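Undergrad: Below are the sequence and a predicted model for it; my questions follow.
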Amino acid sequence: MQRKAYVPGAAVLLAALLAGCTGASDDGGSPTDSKGGDTGTTAVVAQPGKYRTLPEACGAVDHDTLDSLLPGIEQLTDPAQQETAYEGEATLTYDTDRRDGCSWKVESASATDHLSVGFERVVSYDNAVSDDNKAEDLFTTRETAADLPEPATSGTASGTAASSSPNGDATPGGAGKSGGSDDSGAGGGGSEPTPSGSGSPSETPAALQPRVLDDLADQAFLNDRLSTGSSTARQRTVTVVFRTSNVIVTIEYAEQPTASGGVPDSEEMQDRARKLADVLAGKLDG
């Protein structure tokens, strides 16, 4: 009996399977990509931030600046105590290239002053998000939490937006915000946004309101809070937060007068905090 010829058919089937595996086209073109959608291009990875390290916080503020912000240092007669006051107290941190901070607290004959400086280097662990963009998002969150009042218009800057109290404070009208607090120290729980002036009738209240600072670093804002509801001396806290590339810097400057009923001057404190912010921004750029 003659056998049936199965071999030629199997050979044809095998050839077809091999052609399907290689994906070769009839015209000799390149094989088809089995992944589909891979055009051969490399995905763009977001750029790292400008800064890889941070300044040493306790050494970032020089003695002259500390003398201005903390007058009690110069009143110390013991050289060892004075040196300790200049050194400040370092903030506990586990990685000084990511976070570093320092604080100073000094009493003088007229007030107790407190200063803290914090540096944070933001790192994005998402290849699609740059360090700068991550830092910008974090800064915006802190600015929102600070609950800054709406900027006063030119029609209200002459004084209709603020009312003077007997102690010389100027309370921004229409702000209606008590201000939240956040881990950056930008807010002041239990306090009201009451930028005080020197009491001069010619002073423009709008210039001292908590506000965005357009002339400092990439982004910046200033907050000014005065404690409320006490017959004793009222503590004022001025906070400046700014971002340069992927580093966020927070300055908190507070003063509480010794005399009952005393109110720290807002303009003076804001000016001191702003000058320190300019110095620290220069250290980063330098």
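TA: Sure, I can see it.
Undergrad: Going by C-alpha atoms from here, please, whenever you check contacts or count neighbours.
TA: Will do.
Undergrad: and the spatially most central residue of the chain, which of the three is it?
TA: The centre of the chain sits closest to Ile248, judged by C-alpha atoms, centre = their mean, with a distance of 4.0 Å. What DSSP: H, G, I helix; E, B strand; the rest coil gives for Ile248 is strand.
Undergrad: What residues does it make contact with?
TA: 119-122, 135, 139, 241-242 (C-alpha atoms under 8 Å, 6 or more residues apart in numbering).
Undergrad: For Ala128, state which of the residues you listed is nearest.
TA: Ala135 (13.9 Å; C-alpha to C-alpha).
Undergrad: any idea how far that closest one lies from Asp224?
TA: 23 Å (C-alpha to C-alpha, to the nearest Å).
Undergrad: now Ala46, what's its secondary structure?
TA: Classification of Ala46 using three-state DSSP returns coil.
Undergrad: hang on, the earlier thing: if you count what's nearby, which of Ala135 and Asp224 comes out ahead?
TA: Asp224 (32 against 23; other C-alpha atoms under 10 Å).
Undergrad: Now do the contacts for the more buried one.
TA: Contacts of Asp224 by C-alpha under 8 Å, 6+ apart are 193-195, 209-210, 236-239, 266, 270.
Undergrad: tell me which of these is nearest to Asn127?
TA: Thr239 (32.7 Å).
Undergrad: So the closest one is in contact with Tyr253, correct?
TA: Yes - using C-alpha atoms under 8 Å, Thr239 is in contact with Tyr253, at 6.3 Å.
Undergrad: thinking again about what came up before, do you know how far the residue nearest to the centre of the chain is from Glu267?
TA: Per C-alpha to C-alpha, Ile248 is found 24 Å from Glu267.
Undergrad: Just the strands from the stretch 1-150 of the chain, written as ranges.
TA: In the stretch 1-150 of the chain, the strands defined using DSSP state E, counting those that start in this stretch lie at 89-90, 99-107, 111-121.
Undergrad: I'd say Gln47 and Asn133 touch.
TA: No - Gln47 is beyond contact range of Asn133, at 9.8 Å (criterion: C-alpha under 8 Å).
Undergrad: Name the residue in these two with the higher neighbour count.
TA: Under the criterion of other C-alpha under 10 Å, the comparison of Gln47 against Asn133 puts Asn133 first, with 19 against 14.
Undergrad: Now for the residue lying closest to the more buried one once chain neighbours are set aside: which residues touch it?
TA: The shortest distance from Asn133 to any non-neighbouring residue, by C-alpha to C-alpha, 6 or more residues apart in numbering, is to Asn246 (7.9 Å). Counting by C-alpha under 8 Å, 6+ apart, Asn246 touches 49-51, 121-123, 131-136.
Undergrad: take a look at this one as well, against the first:
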Amino acid sequence: MQRKAYVPGLATLLAALVAGCTAGTGTGGSAIDSKAGGPKSSVAAPGKYRTLPEPCGSIGRSTLKDLLPGAAELPEEQQQRIFRGTAVVTYDTDRRVGCGWKADSADASHILSVDFERVVSYDTAVSDDDRAQEVFAKKQAAASLPVPADPRTEKGQESTATGSSPSQPQSPSTTPKPTPTPTPTGSATPTGTPSGTPSGTPDGLEPRVLDGLGDAAFIDDVLTGAGAGSTAQRRTVSVVFRTSNVIVTIVYGAQPARTTEVPDSKELQEKAQSLAGRLAEGFSD
């Protein structure tokens, strides 16, 4: 009889709990439901490419013969060694691979290298493509491309040339003076710029942005000394392009055997761009 006396009390307690839960489906309950069922944080889309091509096999032998003149006249064993290329040592072949070739002939020495970098964003809010675009922009900024003229500066110079004065002229005492740029010590050139210069590059062949190659592309052309006391000149042409989350860098250079000769910028650029076009087509297949 004593156990039965507690049953009604237990039933009353359960009824109160049920009533409380039912009453909780008002404002407080709807807030919890909307948070749980609301829009989740979006995750940026992964890049289009998950793997990279085998670098030393990315260029056909006929193309290598054209890019490395003189190699085809060598004995077959030497040809095999040159055209096989040398793979660049990397720690993650899913993220970066490369290969290099070098051939010497009686007329000149030629070097060629290709580098494939697959960019991965570890930020869920930034896509692989956007991260690759940032990496590409840094590479372009580090190249020796001419800096576009500032329209405001050009307008100011035009006003000065025509004799017109700005609407709010500054007196000489208040005009800010430019701060002298310190010369870097221990280096002939500023950090991030090529050690050579684009001097000697014909008009129309200056370092520039390229159209119709991948999602973005540029070409750089640098003429340098051969070094080690040599008076010969070496020209190095670089073509860099991005396709989705992969950045491809081609470096093609030549150094004539005669110190009086200067490597042909037009020929090197045309060959480097042609190779870039073939590699870009491979990614679009």
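TA: Done, it's in. No experiment lies behind these values; they were computed from the predicted model shown.
Undergrad: Not counting its neighbours along the chain, what's nearest the residue nearest to the centre of structure 1?
TA: Ile248 of structure 1's closest residue in space is Glu120 (C-alpha to C-alpha, 6+ apart), at 5.2 Å.
Undergrad: To what extent is the counterpart of the one you found in structure 2 buried, counted in neighbours?
TA: Residue correspondence to structure 2 (TM-score structural alignment): Glu120 of structure 1 is matched to Glu117. For Glu117 of structure 2, the count of nearby residues is 20 (other C-alpha under 10 Å).
Undergrad: Kindly report the same for Lys275 of structure 1.
TA: Neighbour tally, Lys275 of structure 1, other C-alpha under 10 Å: 12.
Undergrad: Kindly provide the distance from it to Thr96 of structure 1.
TA: Taken as C-alpha to C-alpha, the span from Lys275 of structure 1 to Thr96 of structure 1 is 24 Å.
Undergrad: tell me the contacts of the match of Glu120 of structure 1?
TA: Here Glu117 of structure 2 is in contact with 52, 95-97, 246-248 (C-alpha under 8 Å, 6+ apart).
Undergrad: related to what we said a few turns ago, what is in contact with Thr239 and Tyr253 of structure 1 at once?
TA: Ala273.
Undergrad: quick one, which of these two is more surrounded?
TA: Neighbour count, other C-alpha under 10 Å: between Thr239 of structure 1 and Tyr253, Thr239 has more, with 28 against 24.
Undergrad: My reading is that the more buried one lies in a helix. Confirm?
TA: No - Thr239 of structure 1: not assigned to a helix; according to three-state DSSP it is strand.
Undergrad: Give me the nearest residue to it, chain neighbours excluded.
TA: Nearest residue to Thr239 of structure 1, sequence neighbours excluded (C-alpha to C-alpha, 6+ apart): Glu252, at 4.5 Å.
Undergrad: same thing with Ser199 of structure 2?
TA: Here the residue nearest Ser199 of structure 2, using C-alpha to C-alpha, 6+ apart, is Leu223, at 6.5 Å.
Undergrad: how about that neighbour, secondary structure?
TA: Per three-state DSSP, Leu223 of structure 2 ends up strand.
Undergrad: Tell me who's in contact with it.
TA: If you count contacts by C-alpha under 8 Å, 6+ apart, then Leu223 of structure 2 has 196-200, 233-236 around it.
Undergrad: Out of these, who's the most crowded?
TA: In terms of neighbours by other C-alpha under 10 Å, those top out with Arg235 at 26 neighbours.
Undergrad: who's in contact with the equivalent of Ser62 of structure 2 over in structure 1?
TA: Under the alignment (TM-score structural alignment), Ser62 of structure 2 maps onto Asp64 of structure 1. Contact analysis of Asp64 of structure 1 by C-alpha under 8 Å, 6+ apart lists nothing.
Undergrad: what do you get for Phe116 of structure 2?
TA: Taking C-alpha under 8 Å, 6+ apart as the test, what Phe116 of structure 2 contacts is 52-53, 55, 96-98, 246-249.
Undergrad: Quick check: which element contains Ala226 of structure 2?
TA: Using DSSP states H and E, Ala226 of structure 2 sits in strand 216-227.
Undergrad: hmm, back to that, from the contacts of Ile248 of structure 1, pick the one nearest Gly88 of structure 1.
TA: Phe119 (15.2 Å).
Undergrad: okay, now Thr53 of structure 1: neighbour count?
TA: Neighbour number of Thr53 of structure 1 under other C-alpha under 10 Å is 14.
Undergrad: Ala43 of structure 1 now?
TA: Burial measure for Ala43 of structure 1: 8 neighbouring residues, criterion other C-alpha under 10 Å.
Undergrad: And it, what's its match in structure 2?
TA: Here Ala43 of structure 1 is matched to Ser41 in structure 2, going by TM-score structural alignment.
Undergrad: From Ala188 of structure 2, how far out is that match?
TA: In this view, Ser41 of structure 2 and Ala188 of structure 2 are 49 Å apart by C-alpha to C-alpha.
Undergrad: for Val88 of structure 2, same thing?
TA: Computed as C-alpha to C-alpha, the Val88 of structure 2 to Ala188 of structure 2 distance reads 28 Å.
Undergrad: The two: which has the busier surroundings?
TA: The residue with more neighbours, out of Val88 of structure 2 and Ala188, is Val88; 17 against 10, by other C-alpha under 10 Å.
Undergrad: who are the neighbours in contact with the more buried one?
TA: 97-100.
Undergrad: State the distance from Leu66 of structure 1 to Leu280 of structure 1.
TA: Leu66 of structure 1 sits at a distance of 13 Å from Leu280 of structure 1 (criterion: C-alpha to C-alpha).
Undergrad: Kindly apply the preceding question to Pro8 of structure 1 instead.
TA: Counting by C-alpha to C-alpha, the gap from Pro8 of structure 1 to Leu280 of structure 1 is 84 Å.
Undergrad: Looking at those two now, which is surrounded by more residues?
TA: Neighbours were counted for Pro8 of structure 1 and for Leu280 using other C-alpha under 10 Å; Leu280 has more, 21 against 9.
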